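Colleague: sequence? don't have it. structure:
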């Protein structure tokens, strides 16, 4: 049996305010193409299918189209929710979709009720562990004292292992959405919990043949049988050098025979560039980034006016801009910096820090305004 492990599609996510639906459509089409090319039997989606609990109509339409293409390519699909999805909404209609080859494992009660598929070597049990919020699920899992992700996932996996043992000699796969110790986070994951301990030990997942993890967006190997596929697209500039991929697992009679990493196409590059506005607009060395998502750091002495509009004339997908003034402010408090200075001196410093060196006309107008302000204040006191 050939199994493809993916996760963290985050369908409907934006990138610095830019709609990513077309990028997501392209990369999910690429996953469907891998299913066809490699004759994949089962596709696992380990959580965060959508980016939010209530996805937009366009996001739902795109996701449904992607699932239909994967199913049409010949693969059974098994998906679980992550910390971004709504388990209830993702699982709506699960009793019916399973008959069509889309198995949505979204309920705590179904953790020890696997999807069972067969190949020439016998049965394979796929256990879907949805994202578990400790306070919400501890009682249902029979662990009322549990407070951490480690404790509730341990309780969930105890149920899985018991079912594996009770079911006899068959191969077993687990899908889960968690932050496992040894995994490396990137900038685009949002915290999986508020307060408490969010990480879990890899040993929690002992006793099964393979663990398909979701949550961390970088493809990585926690252990030979415990892996993150990562997200199919980069969702932060910190991921601009990541090569996105899926894992393809070849399951034989005695368990895993091989695991291959299959790279996904880069839909649009991400680049960070640092220069003056004029340099970014004219230098030929930035030509290769013109169709990338661009984050620009400007080093002009004076903050340029209308900089983003000008940047987007050359880099139409520029999405982020920061001015890094070469004249760094001293690392002391504002009150210490201005102590003993006159109002005019403070105004001069404000011009220098926020704009440019003031000329005499600027200072004359400021001094006039300060004098008028003092006069008004004196009238009020009188």
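Modeller: Yes, it's here. Keep in mind it's a predicted model, so treat the numbers as computed, not measured.

Colleague: CA only for contacts and neighbour counts going forward, please
Modeller: OK.

Colleague: so which bits of stretch 224-242 are buried?
Modeller: 225-235, 237, 239-240 (16 or more other C-alpha atoms under 10 Å).

Colleague: inside strands: which ones of those residues?
Modeller: Mapping these onto strands (DSSP state E) picks out 226-228.

Colleague: what ranges do the helices span in the stretch 251-382 of the chain?
Modeller: Secondary structure of the stretch 251-382 of the chain (DSSP state H, counting those that start in this stretch): helices located at 277-282, 307-314, 334-338, 343-354, 360-381.

Colleague: which one of those helices lies nearest to residue 51?
Modeller: Nearest of the helices of the stretch 251-382 of the chain to residue 51, taken as C-alpha to C-alpha: helix 307-314 at 27.0 Å.

Colleague: got a list of contacts for the closest one?
Modeller: 277, 280-281, 290, 318, 321 (C-alpha atoms under 8 Å, 6 or more residues apart in numbering).

Colleague: what about it, distance to the chain center?
Modeller: Chain-centre distance of helix 307-314: 27 Å, with C-alpha atoms, centre = their mean, to the nearest Å.

Colleague: again, but for stretch 259-277
Modeller: Per C-alpha atoms, centre = their mean, the centroid offset for stretch 259-277 relative to its chain is 15 Å.

Colleague: below is an additional structure, to be compared with the one above:
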């Protein structure tokens, strides 16, 4: 999906330029793994250069997919170029401060970053007795609140928080990893009620949990559970007094997602599905017997089929016995092989297949006899 990601970056930079954006907030899951590919790292490098060249600063936190240490490398140097990384517990209460006016009488916007906090790894460092998501997030928020109170002694401060977490009320999709092991990972929404705005990362669906708490979602769909998502971002306008307005920004997807279901011949012939010929497809075949060369035939019409499943309707395949039972009843090696074919694909072997299997088994028998 590298080309689709490049297309998204093009759209993002265009919005930054057209709307004269001051700062771009990225709330974690920059990569999809701790050791990303070289092409992906280069793409992020290009994106950060282009965003800052377009006139915007960047504040970026690490997510549960990222390696916080690797992503945070050279953070002090990058800050000189307008890229502010927040990947360490030590930086939770170190905001990026942007003045609202030239004389600072209007106040400052203070942007704090809460990276993904793995409770078992950070609880002790944060002075938390119980290693769970609620307690470590509460400790992080308390640090930020104390810093905001201190800064307000010198004038108005409008705190903005970006956090990579699962806030209660958010709707999940299949693409996110569970943020907890053996316990509830969600944190209550009211943890963020004291802030002018909270930009959340982790869930892939763009959604509003409260007027001042939103998920931007992922810029692209990463599973078919996201087929109905409208991908985009939130453009937040902050002035004296706090948030002035929030506007949605939509990203165009290079290809739609299609979820199709039905017998193979019907899917290949029906004009109803013509729109899906250029889509990423998840297709479930409902034929009573699994068709031969199913993926090849499906891709002859839907070349970008990524997932092919089988859910037979009717036929004997719905009441197949276990393979171990078939093995116990097999009369000879040929019966074992034919039974295996029928078990895994839902239909028996044809005459040509049975003849090929018989010839192969005979060849093996003769080679063993020569030994």
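Modeller: Sure thing, it's come through. A quick note: this is a predicted structure, and the numbers were derived from the prediction, not measured.

Colleague: quick one on the thing from earlier: dump the helices of the stretch 251-382 of structure 1 to a markdown table, plus distance to residue 216 of structure 1 and mean neighbour count.
Modeller: Shown next, in a markdown table, are the helices of the stretch 251-382 of structure 1 (distance: least, C-alpha to C-alpha, whole Å; neighbours: other C-alpha atoms under 10 Å):
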| stretch | distance to residue 216 of structure 1 | mean neighbour count |
| --- | --- | --- |
| helix 277-282 | 33 | 16 |
| helix 307-314 | 31 | 16 |
| helix 334-338 | 40 | 11 |
| helix 343-354 | 39 | 15 |
| helix 360-381 | 53 | 12 |
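
Colleague: take the ones you listed and lay them out in CSV including distance to residue 178 of structure 1.
Modeller: As requested, the helices of the stretch 251-382 of structure 1 are arranged in CSV below (distance: least, C-alpha to C-alpha, whole Å):
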stretch, distance to residue 178 of structure 1
helix 277-282, 41
helix 307-314, 38
helix 334-338, 44
helix 343-354, 45
helix 360-381, 58
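
Colleague: ok, which of the ones you listed comes nearest residue 42 of structure 1?
Modeller: Nearest of those (C-alpha to C-alpha): helix 307-314, 42.5 Å.

Colleague: which part of structure 2 matches that closest one?
Modeller: Per the alignment by TM-score structural alignment, helix 307-314 of structure 1 matches residues 294-301 in structure 2.

Colleague: one more: stretch 281-292 of structure 1?
Modeller: So stretch 281-292 of structure 1 is aligned with residues 268-279, judged by TM-score structural alignment.

Colleague: same deal with stretch 232-246 of structure 1?
Modeller: Stretch 232-246 of structure 1 maps onto residues 219-233 of structure 2, going by TM-score structural alignment.

Colleague: contacts for the matching stretch, please.
Modeller: 4-5, 8, 173-175, 204-206, 216-218, 248-253, 256-259, 282.

Colleague: repeat the analysis, applying 6 Å as the threshold.
Modeller: Residues outside stretch 219-233 of structure 2 that contact it (C-alpha atoms under 6 Å, 6 or more residues apart in numbering): 173, 175, 216, 248-251, 257.

Colleague: counting neighbours, which of the residues you listed comes out on top?
Modeller: residue 216 (26 neighbours; other C-alpha atoms under 10 Å).

Colleague: my read is that it contacts residue 205, right?
Modeller: No. The criterion here is C-alpha atoms under 6 Å, and residue 216 of structure 2 misses it with residue 205 at 7.2 Å.

Colleague: what's the mean deviation for the match of helix 307-314 of structure 1 versus structure 1?
Modeller: Compared with structure 1 after the fit, stretch 294-301 of structure 2 shows a mean deviation of 2.0 Å (mean C-alpha distance after the TM-score superposition for structure 1).

Colleague: on the three-state scheme, residue 82 of structure 1 is what?
Modeller: Secondary structure for residue 82 of structure 1, judged by DSSP: H, G, I helix; E, B strand; the rest coil, is coil.

Colleague: next, count neighbours for residue 147 of structure 1.
Modeller: Neighbour tally, residue 147 of structure 1, other C-alpha under 10 Å: 15.

Colleague: counterpart of residue 28 of structure 2 over in structure 1?
Modeller: By TM-score structural alignment, residue 28 of structure 2 lines up with residue 47.

Colleague: I'd like the distance between that match and residue 205 of structure 1.
Modeller: Separation of residue 47 of structure 1 from residue 205 of structure 1 (C-alpha to C-alpha, to the nearest Å): 17 Å.

Colleague: looking at these two, which one has more neighbours?
Modeller: residue 47 (32 against 23).

Colleague: what about the closest residue in space to residue 345 of structure 2 that isn't next to it in sequence, distance to residue 310 of structure 2?
Modeller: Spatially, and ignoring its direct neighbours in sequence, residue 345 of structure 2 is nearest to residue 290 (5.5 Å; C-alpha to C-alpha, 6 or more residues apart in numbering). Distance of residue 290 of structure 2 to residue 310 of structure 2, given as C-alpha to C-alpha: 7 Å.

Colleague: was I right to think residue 217 of structure 1 contacts residue 230?
Modeller: Yes. With contact defined as C-alpha under 6 Å, residue 217 of structure 1 counts as touching residue 230 (3.9 Å).

Colleague: list the buried residues of the strand or helix carrying residue 175 of structure 1.
Modeller: Per DSSP states H and E: residue 175 of structure 1 is located in strand 171-177. Using 16+ other C-alpha under 10 Å as the test for burial, strand 171-177 of structure 1 gives 171-177.
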